[in-house]
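Student: predicted structure and sequence below. I'll ask about it afterward.
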Amino acid sequence: MTYPPPYVFEPAKGETHTHTIILLHGRSSTAEDFARDLFSLNTSRITRNLPFHFPTWKWVFPDAGTRWCTPFKEERSAWFDTFSLDDLRERQDLQVDGLREGIRLVQKIIEEEVGILGGNAEKVILGGFSQGSATALWSLFTGAAMMKGNLGAFVGLSAWMPFAKEAKEVVERPTSSSTMKAENLGNVFADIIGIVPLVSARAMQTCLQIPVYLGHGTDDALISVKNCHELSSIFAAIGAKTETREYVGADREGHWIKAPEQVDDIVGFLTRIFGEARDKGAE
């Protein structure tokens, strides 16, 4: 599949580019729409959005383009097809082609950004919203996101993951070490989409021990918060440092980012890791 170019928001004028954050939009959105919607949200200091707090960061929003969406019986913007909105595990075979294509796009963008940042993968952050987060998660668990080294962090917003049941079965095996769990997870996901494992077992285990933020609405009417708990347990089993937060009262029937509380938490999470946030008191 040929993807549209990503929407890119460059660092503030006069600032040197130090980090890149790559965020994938949800279904029925686009890269530019997601970026504009995200940047319209402020922290608890009014008029202070995410780029304000990280003036040296580049924001890259990949675009899924359009594909057939079975629930709607039409072409829509989506990373992969799904059979049912009510049961995301039904007919998961429909998700495979989009996942295979999507992780390759993420891999390409990450490799480009790591090169721009002098080969330092730890200055690249990956994440996404809803179906975009699903594709980003698969990029992690197959190793596609880590071909150039450990990423700096992962940000999951209203996240869910295809084949989560299979992932839980892997990481809940009581006789497996965290290294073996990470290796098996990568192998299972590679088998599902028909690719060879992309990184070694040791590299997989090391790369997946990255800081992870998962934020989800308890009243999300589209994607249950149970998905957040499921993901948190998977990350914990392989040794990742996971920060899980729940919110009430977000727009879009709870299936969105809660401002200002969640935006504050995202800034706090990224600041604790990278120490790059602009002083909240600065004007």
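Tutor: Right, received. Where do you want to start?
Student: CA only for contacts and neighbour counts going forward, please
Tutor: Will do.
Student: where along the stretch 101-250 of the chain do the helices fall?
Tutor: With helices called from DSSP state H, counting those that start in this stretch, the stretch 101-250 of the chain shows them at 131-141, 164-171, 178-193, 201-207, 226-237.
Student: out of those, which one sits most buried?
Tutor: Stretch with highest mean neighbour count among the helices of the stretch 101-250 of the chain: helix 131-141 (a mean of 26; mean count of other Cα atoms under 10 Å).
Student: which neighbouring elements make contact with that one?
Tutor: strand 19-24, helix 96-116, strand 124-129, helix 178-193 (3 or more Cα pairs under 8 Å, 6 or more residues apart in numbering; DSSP states H and E).
Student: want to compare, so here's the second one:
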Amino acid sequence: MPRKPYPAPLVISPLSKEHTHTIIALHGRGSNAERFGREILASANLQARLPTVKFVFPTASKRRSTILKRIPIHQWYDNYSLDDPGQRTDLQIDGLCETAEFIRGLITKEAHILGEGGYRKLILWGLSQGCAAGIFTVLGGWPDITEPKALGAFIGMRGWLPFEQHLNEILQYEDNPALAGNSYHEKQSDDHDIEGGDITSDEESERDEFSKSKLENGPFQRPSQLRDDFNPFIEGEEEEELPLPIQAINYVRDILDLPMLSTDEKSPVPSNLFQLQTPVFIGHGSEDPKVSVCLGEKMSRVLSTGLAMNVTWKSYKGLGHWYRVEDEIQDILKFLETHAELPVEDGSPVSST
């Protein structure tokens, strides 16, 4: 299958002569770099607050949306339902694989520009489907498994974890106290709205009308039913001896068409999973009508408890499917200042979007 073309990213150079970090930010389904990038930069006054940061806003390629009667829209991959992203996982694989390759290319380019330690100075940020595609890319890691390429941070807003149920079943973390003891999960609750200005109202209403039409009685399988159809561990016994995090990451890497990992280590989270050293911030509106806050919680739990990642989870009371500058963006900047050593200037947001 030929690769889908990706438009040239929107690139915003640092205001300062010094370039310390790069943020690559992924829009939601149906949006684009100009719409998402210009809006978040202006509303949160990010250039002034982060003068040494280069911003890169890529645009997803146009893919036919199954739920929108095969209308071509900008989306990182084709997902059938936002109520249950586990539906029709077969539709997601090609797009996730292509998008992850594209994002890895952007990351590598920017890391080389930043120079020594460049990967640690790079932040991947995603909204809604951009969050989903971004975190899946992070978990997959790199084709060369010997290089320690953890990122400075991952920021996810209003997102979910693709194949979450499958990864949950592999990790079995609720029955694995060794994993639970190694997790770090800072949970806090506090809480505008679009796949954030992402899908037009006509597209969204069409999706909602279709998604409510007897999906449970339709021909589509639930995620648990799909697992036997798509499971890199279904044949062979040797993988069962690998630590559960390796099995989970290999599941992701198989989807992304990357080489499988192995290890001689017996520790719960082997040290060669460098990508799991990336600190993660996940924010979600408690009243999100498009992507349930429960999906954000599930993603956070898999990452923190199942994979022992450093995860900060925050739910924002009263907030929908968009971000809010005065608390969420402020929390994100504090997180980046602490975990990615990002220089943050004092300043007030332009608006509270």
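Tutor: Good, I have the coordinates. Since this is a predicted model, take the numbers as computed values, not measurements.
Student: with distance to Lys148 of the first structure added, can I get the helices and strands packed on helix 131-141 of the first structure in a markdown table?
Tutor: As requested, these are arranged in a markdown table below (distance: least, Cα to Cα, whole Å):
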| stretch | distance to Lys148 of the first structure |
| --- | --- |
| strand 19-24 | 14 |
| helix 96-116 | 6 |
| strand 124-129 | 11 |
| helix 178-193 | 16 |
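Student: map Ser292 of the second structure across to the first structure for me.
Tutor: Under the alignment (TM-score structural alignment), Ser292 of the second structure pairs with Ser224 in the first structure.
Student: measure its match to Leu185 of the first structure for me?
Tutor: 23 Å (Cα to Cα, to the nearest Å).
Student: residue in the first structure paired with Ala60 of the second structure?
Tutor: Checking TM-score structural alignment: Ala60 of the second structure goes with Ala64.
Student: count of neighbours near its match?
Tutor: Neighbourhood size, Ala64 of the first structure [other Cα atoms under 10 Å]: 30.
Student: ok, and it, which helix or strand is that part of?
Tutor: When secondary structure is defined by DSSP states H and E, Ala64 of the first structure falls outside every helix and strand.
Student: quick check: it touching Tyr3?
Tutor: Yes: the pair Ala64 of the first structure / Tyr3 is scored as a contact, 6.3 Å apart, by Cα atoms under 8 Å.
Student: where do the strands sit along the second structure?
Tutor: Applying DSSP state E to the second structure gives strands spanning 10-12, 21-26, 53-57, 62-65, 71-74, 122-127, 153-157, 184-189, 280-285, 310-316.
Student: how much does the shortest one stray from the first structure?
Tutor: Here strand 10-12 of the second structure is compared with the first structure after superposition; its mean distance to the aligned residues, by mean Cα distance after the TM-score superposition for the first structure, is 1.0 Å.
Student: who are the packing partners of that strand?
Tutor: helix 33-43, strand 53-57.
Student: out of those, nearest to Asp83 of the second structure?
Tutor: helix 33-43 (22.7 Å; Cα to Cα).
Student: the closest one vs strand 21-26, what angle?
Tutor: Relative orientation of helix 33-43 of the second structure versus strand 21-26 (axes from the mean of the first three to the mean of the last three Cα atoms, to 10 degrees): 130 degrees.
Student: what do we get in the first structure for Lys121 of the second structure?
Tutor: Per TM-score structural alignment, Lys121 of the second structure is aligned with Lys123.
Student: measure how buried its match is and give me the count.
Tutor: Neighbours of Lys123 of the first structure (other Cα under 10 Å): 20.
Student: surely it meets Leu117?
Tutor: Yes: the pair Lys123 of the first structure and Leu117 passes the contact test of Cα under 8 Å, sitting 7.4 Å apart.
Student: now the common contact residues for those two.
Tutor: 18-19 (Cα atoms under 8 Å, 6 or more residues apart in numbering).
Student: please name whichever of the strands of the second structure is nearest to Leu226 of the second structure.
Tutor: Nearest to Leu226 of the second structure, of the strands of the second structure and by Cα to Cα, is strand 62-65 at 20.3 Å.
Student: elements contacting that closest one?
Tutor: strand 71-74.
Student: just the buried positions in the strand it packs on, please.
Tutor: 73-74 (16 or more other Cα atoms under 10 Å).
Student: ok, residues contacting it?
Tutor: Contacts of strand 71-74 of the second structure (Cα under 8 Å, 6+ apart): 29-32, 59-65.
Student: skip the chain neighbours and tell me the closest residue to the match of Lys121 of the second structure.
Tutor: Here the nearest residue to Lys123 of the first structure in space, its sequence neighbours aside, is His19; by Cα to Cα, 6 or more residues apart in numbering that works out to 4.9 Å.
Student: how near is the alignment partner in the second structure of the one you found to Ala48 of the second structure?
Tutor: The pairwise alignment with the second structure assigns His19 of the first structure to His21, based on TM-score structural alignment. In this view, His21 of the second structure and Ala48 of the second structure are 14 Å apart by Cα to Cα.
Student: of these two, give the one with the bigger neighbour count.
Tutor: His21 (27 against 20).
Student: shouldn't that one be in contact with Leu50?
Tutor: No: with contact defined as Cα under 8 Å, His21 of the second structure does not reach Leu50; the gap is 9.2 Å.
Student: overlap of the contact sets of the two?
Tutor: Leu342.
Student: contacts only, for Trp79 of the first structure.
Tutor: Here Trp79 of the first structure is in contact with 27, 64-65, 67, 98-99, 102, 131-132, 135 (criterion: Cα under 8 Å, 6+ apart).
Student: so how far is Gly98 of the first structure from it?
Tutor: 6 Å.
Student: re the thing from before, kindly indicate which of the contacts of strand 71-74 of the second structure lies nearest Asp90 of the second structure.
Tutor: Ser65 (13.2 Å).
Student: from Arg29 of the second structure, how far out is that closest one?
Tutor: Distance from Ser65 of the second structure to Arg29 of the second structure, by Cα to Cα: 10 Å.
Student: more crowded one of these two?
Tutor: A direct count of neighbours by other Cα under 10 Å for Ser65 of the second structure and Arg29 places Arg29 higher, at 26 against 21.
Student: from memory the more buried one sits against Gln129, does it?
Tutor: Yes: between Arg29 of the second structure and Gln129 there is a contact at 5.7 Å, judged by Cα under 8 Å.
Student: touching, Gln45 of the second structure and Glu345? I think so.
Tutor: Just so we're on the same page, residue 45 of the second structure is Asn rather than Gln. No: judged on Cα under 8 Å, Asn45 of the second structure makes no contact with Glu345 at a distance of 10.6 Å.
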